[in-house]
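In: only the shape, not the letters, is given here:
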């Protein structure tokens, strides 16, 4: 199998990332997240999210001096399905979207950048997903239960903070390890992270608001008994 030298160097510089990713996936599978899909309405939402998130991970834009803008959807997945199922879902999305990008770029099977699966999953799924789950747990504990608070807190706030922190950590890691794409400096990478964060917050918040009103059964983290009936 032919792998570009730059990809090999990137893998050697970021080897802990695939290891942590595999560990988190093992934890997620131990939680038996597929039991969440016993509800038929949630099955439809999950299948639709696979398609949507795959398209999201396959779409990217480059602005300025090589700053890559790519939405992640990790906060949305965690809000809809909980952390374990979200991690499994995004692992599938990681593989399928990489194959899709290879197809669109005309690469053969042997030219696919397989070593990028680990870092992609770590930075685009694991870190923002874990941060989102932690922030939402804090909101459930310390903030009053109200649909409007849920939309702002779980939809906008958690997505924004998770994306900023995940993007900032990724930028610092890439610069320190010498694997920053396109030779970008830390300032440019952090600028891209902030732009992505606002996009994440807008996308997640908008969809969460729609689901709360029209499809609350699609949100595992939204308990109608607590948020709508005041229980």
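Out: Good, I have the coordinates. Small disclaimer: the values here were computed from a predicted structure and weren't measured.

In: going forward, measure contacts between C-alpha atoms and count neighbours the same way
Out: Fine.

In: tell me the centre residue of the protein?
Out: residue 74 (2.4 Å; CA atoms, centre = their mean).

In: show me what counts as buried in the lengthiest helix in the chain.
Out: If you go by DSSP state H, the chain has its longest helix at helix 186-214. Of the residues in helix 186-214, 186, 188-205, 208-209, 211-212 count as buried by neighbour count, 16 or more other CA atoms under 10 Å.

In: show me what it is packed up against.
Out: strand 67-69, helix 74-81, helix 158-177 (3 or more CA pairs under 8 Å, 6 or more residues apart in numbering; DSSP states H and E).

In: could you dump these to a markdown table with distance to residue 121?
Out: Shown next, in a markdown table, are the helices and strands packed on helix 186-214 (distance: least, CA to CA, whole Å):
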| stretch | distance to residue 121 |
| --- | --- |
| strand 67-69 | 16 |
| helix 74-81 | 10 |
| helix 158-177 | 12 |
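
In: closest one to residue 221 among those?
Out: Proximity to residue 221, assessed across the helices and strands packed on helix 186-214 by CA to CA, is greatest for helix 74-81 (5.8 Å).

In: ok, residues contacting the helix or strand following that closest one?
Out: Going down the chain from helix 74-81, the next helix or strand is helix 83-104, by DSSP states H and E. Contacts with helix 83-104, where a contact means CA atoms under 8 Å, 6 or more residues apart in numbering, come from 24-25, 27-29, 31, 33-34, 36, 50, 53-55, 57-58, 74, 77-78, 108, 112, 117, 120-121, 125-126, 129-130, 133.

In: pasting the second one now:
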């Protein structure tokens, strides 16, 4: 989901821009740039994922004026690259979306926060939880991190968008609940399916591409 028209007041755009910048700075500081430079395969995954997401996000449906929905795909990218590199890949995809005119440049920060950063961080949190539980069956990684993680990330992003629209008075709660919130569970199923299938395929055929996967735990 993303904003296609500037619905928010200037003060909220400033607040979201500060939050966006804070998360981005943390990602930049915590990224192992030497590892990224030395791993050509990782570079291919980062830029390849950005291109795929950029074109995937062209396919969207409009809901209320200025608000659209689309498959995120950020869960699979986060499990491939880790949340920091996933943020960079997602933001590169957002640049493609802006260049193609799907979203305005003025909303880059708020759309980046909701579409890229929130799903990446939620997926990362669920992945950390799965690690702490120390499951020994690889289906736990596929189900919790892939299928469930994708659904949870979309739910978090969707509710973040709803709360922002409600707090700023862009839409009243009845309108949001009637035209958006009650349909949100329908968005979770395709998101979980798409990401879960991608993660399953990678785990079976190319587990080395999933940098968050510790294969030793499932032997």
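Out: Received it, and whenever you're ready, just let me know what you need. Please read these numbers as outputs of a predicted model, since none were measured by experiment.

In: drop the TM-score for these two in here.
Out: Superposed pair, TM-score by TM-score structural alignment, normalised by the length of structure 2: 0.86. Supporting alignment: 212 aligned residues with a CA RMSD of 2.4 Å.

In: how big is the offset of the longest helix of structure 1 relative to structure 2?
Out: Once the two models are superposed, helix 186-214 of structure 1 sits on average 1.5 Å from its counterpart in structure 2 (mean CA distance after the TM-score superposition for structure 1).

In: quick one: that helix to helix 158-177, angle?
Out: Counting by axes from the mean of the first three to the mean of the last three CA atoms, to 10 degrees, helix 186-214 of structure 1 lies at 160 degrees to helix 158-177.

In: and residue 160 of structure 2, what pairs with it in structure 1?
Out: Using TM-score structural alignment, the partner of residue 160 of structure 2 in structure 1 is residue 169.

In: er, residue 185 of structure 2 actually
Out: In structure 1, residue 185 of structure 2 lands on residue 194 (TM-score structural alignment).

In: for that match, what are its contacts?
Out: Neighbour list for residue 194 of structure 1: 163-164, 167 [criterion: CA under 8 Å, 6+ apart].

In: do residue 37 of structure 1 as well
Out: Residues 43, 46 are the ones in contact with residue 37 of structure 1 under the rule CA under 8 Å, 6+ apart.

In: could you point out which element follows the longest helix of structure 1?
Out: Using DSSP H and E, the helix or strand that directly follows helix 186-214 of structure 1 along the chain is helix 224-227.

In: contact partners of that next one?
Out: 145-147, 216, 231.

In: same question for stretch 8-16 of structure 2.
Out: So stretch 8-16 of structure 2 is contacted by 107, 109-110, 113, 165, 168, 170 (CA under 8 Å, 6+ apart).

In: redo that, cut-off 6 Å
Out: Outside stretch 8-16 of structure 2, the residues that touch it by CA atoms under 6 Å, 6 or more residues apart in numbering are residue 110.

In: look up the closest residue to residue 219 of structure 1, ignoring the ones flanking it.
Out: residue 80 (4.2 Å; CA to CA, 6 or more residues apart in numbering).

In: what is the burial count for the one you found?
Out: 24 (other CA atoms under 10 Å).

In: that one -> structure 2?
Out: Aligned partner of residue 80 of structure 1 by TM-score structural alignment: residue 80.

In: thought its match was touching residue 213?
Out: No: if you go by CA atoms under 6 Å, residue 80 of structure 2 and residue 213 don't touch, sitting 8.4 Å apart.

In: ok, now how distant is the closest residue to residue 65 of structure 2 other than its chain neighbours from residue 153 of structure 2?
Out: Distances taken as CA to CA, 6+ apart place residue 5 nearest to residue 65 of structure 2, at 7.7 Å, with adjacent residues excluded. Distance, residue 5 of structure 2 to residue 153 of structure 2, using CA to CA, to the nearest Å: 23 Å.

In: the more surrounded of those two?
Out: When neighbours are counted by other CA under 10 Å, residue 5 of structure 2 and residue 153 differ, and residue 153 comes out ahead with 30 against 15.

In: name the element the closest residue in space to the more buried one that isn't next to it in sequence belongs to?
Out: Nearest residue to residue 153 of structure 2, sequence neighbours excluded (CA to CA, 6+ apart): residue 119, at 4.4 Å. Element membership for residue 119 of structure 2 (DSSP H and E) is helix 118-133.

In: quick one: that helix aligns where in structure 1?
Out: Using TM-score structural alignment, helix 118-133 of structure 2 pairs with 127-142 in structure 1.

In: next, the buried residues of that stretch.
Out: Neighbour-count burial for stretch 127-142 of structure 1, counted by 16+ other CA under 10 Å, picks out 127-133, 135-136, 139.

In: out of these, the closest to residue 44 of structure 1 would be?
Out: Taking the buried residues of stretch 127-142 of structure 1 together and measuring to residue 44 of structure 1 by CA to CA, the closest member is residue 129, at 21.5 Å.

In: you'd agree that closest one is up against residue 76?
Out: No: using CA under 6 Å, residue 129 of structure 1 is not in contact with residue 76, being 8.8 Å away.

In: what sits in contact with each of these two?
Out: Joint contacts of residue 129 of structure 1 and residue 76 (CA under 6 Å, 6+ apart) do not exist.

In: out of everything not next to it in sequence, what's closest to residue 198 of structure 2?
Out: Closest to residue 198 of structure 2 by CA to CA, 6+ apart is residue 76, at 6.6 Å.

In: next one: the one you found relative to residue 53 of structure 2, how far apart?
Out: On the measure of CA to CA, residue 76 of structure 2 and residue 53 of structure 2 end up 11 Å apart.
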